[in-house]
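Asks: heads up, no residue letters with this:
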């Protein structure tokens, strides 16, 4: 029987909600499953002190190395990083990092095939670069290079000699001196990316974008797990669901926005996500397993790629908790079987 190990940095699986879902899904798929942290790995004996879900409770069990590892969390210490590296050399991991926002942008740009869908993006380090950029684009978005969940994103619109600034909590109008002081403070603590603002708004004027969630299934093929819309509150530019945005049923949203053409837009998004995922697989040395692709549609219904994430979060609605863990578990089984098959061929 295939055994999957879920590797995470938190010691207590009860604090990792998805651990229950993945353990239950693994059981329904007829495979073994246990949870563990790097500190519980004995490299010399190839044993792990893991936790197995039994009758709704996590029970300590001494386990041999699993056939495949669902690496759900990144190592937090140097020692954990060493253990992570050792395991990855001997056991297939489901997930592999695609890098930060700017490295993904540069890789896609170099790959050319999807370069036309990229928003021009630059790393910005000082006020002079900001003012030069806003002389070309009157409306821009600033994103922390290491940001996530919409935290720290700034929208700035230049209106003659004044600047309208909107972030998660504020809506300010600043003059040149005031924004100069504001930006100096921001750039001293964080490196940012800057992009021209692509207007993607509902008929009521709310900013929105789409999350295209794609995964590999039990055959190692890319499939659409979900497409959902993220809508900013009135007066905000932040669509992220963890930072004030909200969502609604996709078909209802598309019908409201695109009328009789809603299904064409839906298929356009789904096909685009699969095509992009396949392309990105070709750009990396390690095979990818899951992507969260954030895109917008401009007034001409052209897709623009805002960013691509690995280990994407899941919308808290619409039964997505069923399909996503099933694809993850089935792909893990696929990797384990492939590893055994490749080993037999080498022997």
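Replies: That came through, no problem. This is a predicted model, so every value here is computed, not measured.
Asks: Please make it C-alpha for all contacts and neighbour counts, starting now.
Replies: OK.
Asks: tell me the SS of residue 291?
Replies: strand (DSSP: H, G, I helix; E, B strand; the rest coil).
Asks: count of residues packed around it?
Replies: 27 (other CA atoms under 10 Å).
Asks: Same question for residue 165.
Replies: With other CA under 10 Å as criterion, residue 165 counts 19.
Asks: Quick check: the gap between it and residue 286.
Replies: As judged by CA to CA, to the nearest Å, residue 165 and residue 286 stand 40 Å apart.
Asks: cool, and residue 202?
Replies: Distance from residue 202 to residue 286, counting by CA to CA: 38 Å.
Asks: any chance you could map the helices in the stretch 101-250 of the chain?
Replies: Taking DSSP state H, counting those that start in this stretch, the helices of the stretch 101-250 of the chain run over residues 101-111, 127-136, 176-189, 250-258.
Asks: try it against this one:
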């Protein structure tokens, strides 16, 4: 058990790269670092040492920042693969008193919340005033608009609704032109005739909802000799033209807007679909912290999302495996894109501050030369595979928001 990591993490960490560097300096791999920090935090909770006494949920110490975590589905928070779970167990290392709550736990009349706290490794309910900062996954203004507006009167919300779709985002990026080289032509699905013409031109296309995520509703259509192939999830079926038109009419009748794109052959040497997630989240001093990881899907499927049965691996190992001597060039292009694009995308959404931005990047080889293609831009993203580092980034941003809030109060 390397207890030296705890004070180091608390005092010096400024993103995953710094944490990994300091862990290596102590001759422990980054994987050991994350695991040991998590175990050490749990052990601190169980020990209940007098020297590490934690203030009660109702009266936090002056140095402690109370933060509420607003969720609809509160059960998943306790699953170890989620950043939220790591946050609940490590928050005290950063003088943050974190609690979980559901919309039903909020009393607008008394302006209090019946929050769920983790105290000495036990889940404890405490009724507390609205906290200074709320990390909210709820953005639905139609159902929760009043709640969000009331919370925002006393608290700083980490996330805010974005009124955009995949098509609007594409149109914005096309008009600006700065990243035109990585954009995939995208059009709104208008009619079966339009799709049949697109198949004649491109041979393979993707149809997907204009809103949504996690690979839901993504379909691939391919033109074959005398027939068409329709692939959804891991299932493929043959259609004649009558069957294709029937399928497209059914999509047309749904109360969902769809878009289509030419298919980009971003597949591994083994034939699995993949993309690279560029994960950007605001942390220390409000600056974006960047992580890269590949997402590899089933060979018979369309998408590479982890939620759809995909998997991941170390980005450097993956790039060497797939691109050989070109891996360094590809990595540099991905890193450069990650360093520039999030703030660039932010510029289209002021005054709303984006907390997180996720870029899904496909890589297609043409004559042996890999080229990047932007599949999607996402907001409200999770941090799989680096939960501890992602939790730390959250904590640093919470502190940044509280500092901003304090300065604004002083001015007013």
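Replies: Alright, I've got the coordinates. Keep in mind that this is a model prediction, so the values were computed, not measured.
Asks: Export the helices of the stretch 101-250 of the first structure as JSON lines, with columns for distance to residue 43 of the first structure and mean neighbour count.
Replies: Formatted as JSON lines, the helices of the stretch 101-250 of the first structure follow (distance: least, CA to CA, whole Å; neighbours: other CA atoms under 10 Å):
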{"stretch": "helix 101-111", "distance to residue 43 of the first structure": "33", "mean neighbour count": "16"}
{"stretch": "helix 127-136", "distance to residue 43 of the first structure": "50", "mean neighbour count": "14"}
{"stretch": "helix 176-189", "distance to residue 43 of the first structure": "39", "mean neighbour count": "13"}
{"stretch": "helix 250-258", "distance to residue 43 of the first structure": "47", "mean neighbour count": "15"}
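Asks: closest to residue 120 of the first structure out of these?
Replies: With CA to CA as the criterion, residue 120 of the first structure lies closest to helix 101-111 of the helices of the stretch 101-250 of the first structure, at 9.1 Å.
Asks: corresponding residues in the second structure for the closest one?
Replies: Under TM-score structural alignment, helix 101-111 of the first structure corresponds to residues 166-176 of the second structure.
Asks: try stretch 330-338 of the first structure
Replies: Against the second structure, stretch 330-338 of the first structure falls on residues 396-404 (TM-score structural alignment).
Asks: Mean per-residue distance, the matching stretch versus the first structure.
Replies: On superposition with the first structure, the mean distance recorded for stretch 396-404 of the second structure (mean CA distance after the TM-score superposition for the first structure) is 0.9 Å.
Asks: hey, which helix is longest across the second structure?
Replies: helix 387-411 (DSSP state H).
Asks: neighbouring contacts of that helix?
Replies: 14-16, 19, 34, 37-38, 65, 67, 81-84, 86-87, 90-91, 94, 96, 132-133, 156, 281-286, 289, 383 (CA atoms under 8 Å, 6 or more residues apart in numbering).
Asks: Just the buried residues of the residues you listed.
Replies: 14-16, 19, 34, 37-38, 65, 67, 81-84, 86-87, 90-91, 94, 96, 132-133, 156, 281-284, 286, 289, 383 (16 or more other CA atoms under 10 Å).
Asks: Could you tell me which of those residues belong to helices?
Replies: Per DSSP H, these map to helices at 16, 19, 34, 37-38, 83-84, 86-87, 90.
Asks: Can you say which two of the residues you listed are spatially most distant?
Replies: 19 and 84 (19.2 Å).
Asks: Now residue 76 of the second structure: closest residue in space, sequence neighbours ignored.
Replies: residue 82 (7.6 Å; CA to CA, 6 or more residues apart in numbering).
Asks: Now do the strands in the stretch 1-150 of the second structure.
Replies: Listed in chain order, the strands of the stretch 1-150 of the second structure (DSSP state E, counting those that start in this stretch) span 65-70, 96-101, 106-107, 112-119, 122-129, 133-136.
Asks: Ok, which of those strands comes nearest residue 321 of the second structure?
Replies: So among the strands of the stretch 1-150 of the second structure, strand 133-136 is nearest, using CA to CA, at 38.0 Å.
Asks: Could you name the helices and strands sitting against that closest one?
Replies: strand 65-70, strand 156-157, helix 387-411 (3 or more CA pairs under 8 Å, 6 or more residues apart in numbering; DSSP states H and E).
Asks: right, so of those, which gets closest to residue 120 of the second structure?
Replies: Comparing these by CA to CA, strand 65-70 comes nearest, at 16.8 Å.
Asks: what's the average distance of the closest one to the first structure?
Replies: Average distance, strand 65-70 of the second structure versus aligned residues of the first structure after superposition (mean CA distance after the TM-score superposition for the first structure): 1.3 Å.
Asks: can I get the strands of the stretch 1-150 of the second structure in JSON lines with distance to residue 337 of the second structure?
Replies: Shown next, in JSON lines, are the strands of the stretch 1-150 of the second structure (distance: least, CA to CA, whole Å):
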{"stretch": "strand 65-70", "distance to residue 337 of the second structure": "30"}
{"stretch": "strand 96-101", "distance to residue 337 of the second structure": "32"}
{"stretch": "strand 106-107", "distance to residue 337 of the second structure": "41"}
{"stretch": "strand 112-119", "distance to residue 337 of the second structure": "39"}
{"stretch": "strand 122-129", "distance to residue 337 of the second structure": "42"}
{"stretch": "strand 133-136", "distance to residue 337 of the second structure": "27"}
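Asks: Determine which of these approaches residue 160 of the second structure most closely.
Replies: That would be strand 133-136 among the strands of the stretch 1-150 of the second structure, by CA to CA, at 8.6 Å.
Asks: Turn the helices of the stretch 101-250 of the first structure into JSON lines, including distance to residue 345 of the first structure.
Replies: Below are the helices of the stretch 101-250 of the first structure laid out as JSON lines (distance: least, CA to CA, whole Å):
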{"stretch": "helix 101-111", "distance to residue 345 of the first structure": "33"}
{"stretch": "helix 127-136", "distance to residue 345 of the first structure": "56"}
{"stretch": "helix 176-189", "distance to residue 345 of the first structure": "52"}
{"stretch": "helix 250-258", "distance to residue 345 of the first structure": "46"}
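Asks: Map residue 31 of the first structure across to the second structure for me.
Replies: Using TM-score structural alignment, residue 31 of the first structure lines up with residue 96 in the second structure.
Asks: What separation do you get for the residue lying closest to its match once chain neighbours are set aside and residue 91 of the second structure?
Replies: Residue nearest to residue 96 of the second structure in three dimensions, not counting chain neighbours: residue 65, with 4.8 Å by CA to CA, 6+ apart. Counting by CA to CA, the separation of residue 65 of the second structure from residue 91 of the second structure is 10 Å.
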